[in-house]
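In: coordinates for the following, if possible.
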Amino acid sequence: MDFQGEDLVIAGKWILGVGSLIDAIGQTQQSLSGSDLGKDLIAKGNGIEAFGNSLQAIGRTKLLTPKRELSTIYTILGAWLQATGNTTNAVGIDIELSGSEEEGTLVDTLGSGIQGLGAAFEAVGASLLEESDFRNLTILGGGFIALGSFLGSIGNIYVLNDKNVIGEQILLVGSWFQVLGSFLLIHAVTIEFESKPPLKNENGYYPYSYHSGYSDLLV
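Out: Next comes the predicted model:
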């Protein structure tokens, strides 16, 4: 099955949302218990987020026009950076679970920084678009993910300096900021594609369910 670009972007956003929620639940367990409880969920959540980011990057690349708009290029770059960051986070947590806690936390800190940079690129890409609800929600969603990710790096730095209580609190807040940002982006992409006139596929049908009835409006 040849997935269309819009399908991949939408699926990627939903997968990102699920992954960020799993990550936040794991972080909540870890922060409240003061132990490694929840780290496995954090690792799984980051892996799921990385997969979602990758789908978005591939989908946006499929939607890239010959004009190669700068906003789309920023968005694609941002998605790949977030995928890299989330993958690095997952690796860092796995290293922590294997017993090398300091080394794993350092890797996790780097991953959060890369993810935050990627989310910032996505927000900057959206800022280059014309004023719209989609644009504003994407800037806001990307901003929350970037802030949450950078808070993740800061929280880890506190943990590395043996300030575990405040570090875990910062990590907890950052993880839920990312959940909020992810679900704002889901809403944004829904608005984006619903507002676009659909293109027929090779069989002459409109491929997206949310365009059902669109052809009738054109008659």
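In: going forward, measure contacts between C-alpha atoms and count neighbours the same way
Out: Will do.
In: helices of this protein, residue ranges please.
Out: Secondary structure of the chain, counting by DSSP state H: helices at 5-33, 39-63, 70-97, 101-127, 133-160, 164-194, 214-218.
In: I'd like those written out as CSV, with mean neighbour count added.
Out: Converted to CSV, those look like this (neighbours: other C-alpha atoms under 10 Å):
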stretch, mean neighbour count
helix 5-33, 22
helix 39-63, 24
helix 70-97, 24
helix 101-127, 24
helix 133-160, 24
helix 164-194, 21
helix 214-218, 9
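In: how about residues contacting stretch 106-123?
Out: With C-alpha atoms under 8 Å, 6 or more residues apart in numbering as the test, stretch 106-123 has contacts from 74-93, 138-143, 145-150, 152-154, 156-157.
In: one more, please, to line up against the first structure:
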Amino acid sequence: MSHHTVIGAWIQAVGTVINAIDPPFSEDDGKVIAKVGNILQAIGSSIISDYTSEELVKLANEVQTIGNLFVVTGLYVENINLEIQGNFIQAMGAGIGLIPAIEENDVFGFQGDFLQSIGNGIQGISGIKEEVENVDVSLLDDTGAWIQAAGSVISAINMTIQNQKDQHSDQPLYHFIPI
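Out: Here you go, the predicted model:
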């Protein structure tokens, strides 16, 4: 793992938090914040994908990038179906990320990807409910967005810790100064 993947993870995490502030299915005009958040998520996932050597991690982040680009396109052309598909594609990408986390017994990696997958799934469901039932889904969409954001932040923290371990494998991760 390189410092590039850590930077990508934090860009992605910032994007998910920004998106949670103004999720795509909220009743806001313009969706500027949601667009910026999803663009940052796509950039972060792309960076992780470019700088990782693990094939499933690479694939997971490529799929998440595609999902974010679907959402952004849907926001720009005002096509809720693209937004819905984008959220489910992101959920699938995070789901793919569960496989290497399980194989490596990476509990925090699993938790982060699991929450991202669940959050994106909830956002996709909220879009369907809005489209089919024509009801206010703001609470459901907000819940999904914040669950995804929590997962993304957990993943970024985990990648930061893993990178520190990789960089200093011969030293303890935390140093305590005796008083």
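In: and the TM-score between them?
Out: Remark: TM-score between the superposed chains equals 0.88 [TM-score structural alignment, normalised by the length of structure 2]; 171 aligned residues with a C-alpha RMSD of 2.0 Å.
In: so what does residue 160 of structure 2 match up with in structure 1?
Out: Mapped onto structure 1 by TM-score structural alignment, residue 160 of structure 2 lines up with residue 190.
In: contacts only, for its match.
Out: By C-alpha under 8 Å, 6+ apart, the neighbours of residue 190 of structure 1 are residue 10.
In: counterpart of residue 21 of structure 1 in structure 2?
Out: Aligned partner of residue 21 of structure 1 by TM-score structural alignment: residue 17.
In: hmm, its match is touching residue 149, no?
Out: Yes. In this structure, residue 17 of structure 2 is within contact of residue 149 by C-alpha atoms under 8 Å, at 5.2 Å.
In: center of structure 2, which residue is that?
Out: residue 152 (4.9 Å; C-alpha atoms, centre = their mean).
In: skipping adjacent residues, who's closest to that residue in space?
Out: Nearest non-adjacent residue to residue 152 of structure 2, counting by C-alpha to C-alpha, 6 or more residues apart in numbering: residue 13, 5.0 Å away.
In: what's the answer for residue 158 of structure 1, then?
Out: Residue 158 of structure 1 sits nearest to residue 167 (C-alpha to C-alpha, 6+ apart), 4.8 Å away.
In: same deal with residue 62 of structure 1?
Out: That would be residue 5: by C-alpha to C-alpha, 6+ apart, it lies 5.1 Å from residue 62 of structure 1.
In: for residue 73 of structure 1, same thing?
Out: Closest to residue 73 of structure 1 by C-alpha to C-alpha, 6+ apart is residue 125, at 7.5 Å.
In: swap in residue 19 of structure 1?
Out: Nearest non-adjacent residue to residue 19 of structure 1 (C-alpha to C-alpha, 6+ apart): residue 45, at 4.2 Å.
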